[in-house]
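> sequence below, structure please.
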Amino acid sequence: MEEEKIHDLFMDMMTSVVKDRPEDPIDFLIKRLTKPERKRIVVVTPPGMKGGDDTMNEEQYNVALMLEQHLKEDWRYDEVVTISVGDLLQKEITKKSDFGKRIYESRKKYQYIEDEIVIDLVQKHIEECERDQKEHDDSEEGEKLTGW
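Predicted structure coming up:
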C-alpha cells in the first residue's frame, strides 16, 4: 500500500470532499479518480529575462518559448498557461493598485520587487487559471449531460 501511495490518495480525496462539499460525494470522487491528473511544469528564469539586452537572456527566453510550443504541439497540451511575472507586475502598475505603486517605486529605484508581491500575484493568477479551468470543465460536463 505504501508503494502505491494509497494513503496520500485517500487523504487528497477526502480533503477535496471536505473543501468542495459536492452535492453527490460519490460521483465527485469517481470523477476525481477517473480524471487525469493535471501536470504542472514550472520554468523559472532570472529577473528581466523577457526584455533584457543580454544575448544569453534572449537565448534562455527563446528556450522557454520553445518549451511552451513543444508542450502545446507535441504533448497535445491545449491548455498550457504561461505566466509572465513581468506582465503581471506591469498589469498591477497599470491598475495603480497598492502593489502597483510599490512595484513602480521599486522599478524606479532599480530594486528587486518584494518577494511577497511576486508570490501573491503569481498565486492569485494560478488560482484564477484553476477557477477558469474548473468552470470550463463544469460547462463541458453540463453539455454532455444536456446534449447541447
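
> please make it C-alpha for all contacts and neighbour counts, starting now.
Noted.

> mind naming the longest helix for the chain?
Determined from DSSP state H, the single longest helix within the chain is helix 115-146.

> to compare against the first, here's the next sequence to fold:
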Amino acid sequence: MEESLSPTLEQLQQELVQQVIELYRTHLGYKLPQVSCHIVDRTVTILADDSITRLEQFLGENQQIDLASQVRTNLLKFLEPHLQSLIEQTIGVPVVDVICNSTFETGRTSIVALLDSAPNISGLDTTRRVKQRLKSDSNPDSDK
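Below is the predicted model of the structure:
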C-alpha cells in the first residue's frame, strides 16, 4: 500500500524540471525555455536547452569566449550544491555526486546526479527489486 503513495517516475521527473527552471529564474534571473529530466535506477540526467545566459552570450559575441567560459564554469560551480539539494529534497534520496557541463556551441547544459540508491517510485517496473530479492535469498550473507 505504501508504494501507491509514492510519486510516479513522470511526477518526479516533472517536479525536477520545474525545480531546475525555478532555480535558474531565482538565482540567475534567467528563464530556461526547455528542460528535460530522466531518472534511471540511481542516475538523474537533466538537459537544459538554451541555458547560456544573456551575459555569457554578450561576452561571446564580443570575442570574450574565454571570459564567457570562465563565467559559465563559475556559475555551474555555484549551482552544483543547489542542484544537489533540490534533487535530494525532490527525490528523497541522498546524492553522491553531481556533474554539470555546458557547451556554448549548442547552448545546452547537462546535469548528471548519481544517487545513493534508487528512489522509491510508484508503478516502476519491479524487475530490479525481484532480482535483488532473488540474489539476496540465494546468498544470505550478502548485504545487498
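
> with both chains overlaid, what TM-score comes out?
The TM-score (TM-score structural alignment, normalised by the length of structure 2) is 0.29; 80 aligned residues with a C-alpha RMSD of 5.2 Å.

> buried residues in the longest helix of structure 1?
For helix 115-146 of structure 1, burial by neighbour count (16 or more other C-alpha atoms under 10 Å) applies to 118, 121-122.

> where do the strands of structure 1 begin and end?
Assigned by DSSP state E, structure 1 shows no strands.

> same check on structure 2?
Along structure 2, counting by DSSP E, strands occupy 34-40, 43-49, 95-103, 108-115.

> distance to residue 16 of structure 1 added to the buried residues of helix 115-146 of structure 1, as CSV?
Shown next, in CSV, are the buried residues of helix 115-146 of structure 1 (distance: C-alpha to C-alpha, whole Å):
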residue, distance to residue 16 of structure 1
118, 27
121, 24
122, 23
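
> what sits closest to residue 100 of structure 1 if chain neighbours are left out?
Excluding the flanking residues, the one nearest residue 100 of structure 1 by C-alpha to C-alpha, 6 or more residues apart in numbering is residue 93, at 3.8 Å.

> for the longest helix of structure 1, packing partners?
helix 85-95 (3 or more C-alpha pairs under 8 Å, 6 or more residues apart in numbering; DSSP states H and E).

> go ahead and confirm residue 96 of structure 2 touches residue 114.
Yes. Contact criterion C-alpha atoms under 8 Å: residue 96 of structure 2 and residue 114 qualify, at 5.5 Å.

> neighbour-wise, which of these two wins?
Higher neighbour count among residue 96 of structure 2 and residue 114: residue 114, with 18 against 13, using other C-alpha atoms under 10 Å.

> quick one: contacts for the more buried one?
42-44, 95-98 (C-alpha atoms under 8 Å, 6 or more residues apart in numbering).

> that older thread, burial check on the residue nearest to residue 100 of structure 1, number of neighbours?
By other C-alpha under 10 Å, the residues close to residue 93 of structure 1 number 18.

> returning to that earlier point: columns distance to residue 21 of structure 2 on top of the strands of structure 2, output as a markdown table?
Conversion of the strands of structure 2 to a markdown table gives the following (distance: least, C-alpha to C-alpha, whole Å):
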| stretch | distance to residue 21 of structure 2 |
| --- | --- |
| strand 34-40 | 7 |
| strand 43-49 | 9 |
| strand 95-103 | 15 |
| strand 108-115 | 12 |
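
> what's the closest of those to residue 67 of structure 2?
Taking C-alpha to C-alpha, strand 95-103 is the member of these nearest to residue 67 of structure 2, at 14.1 Å.

> now do the closest one against strand 108-115, angle only.
170 degrees (axes from the mean of the first three to the mean of the last three C-alpha atoms, to 10 degrees).

> perfect, I'm done here.
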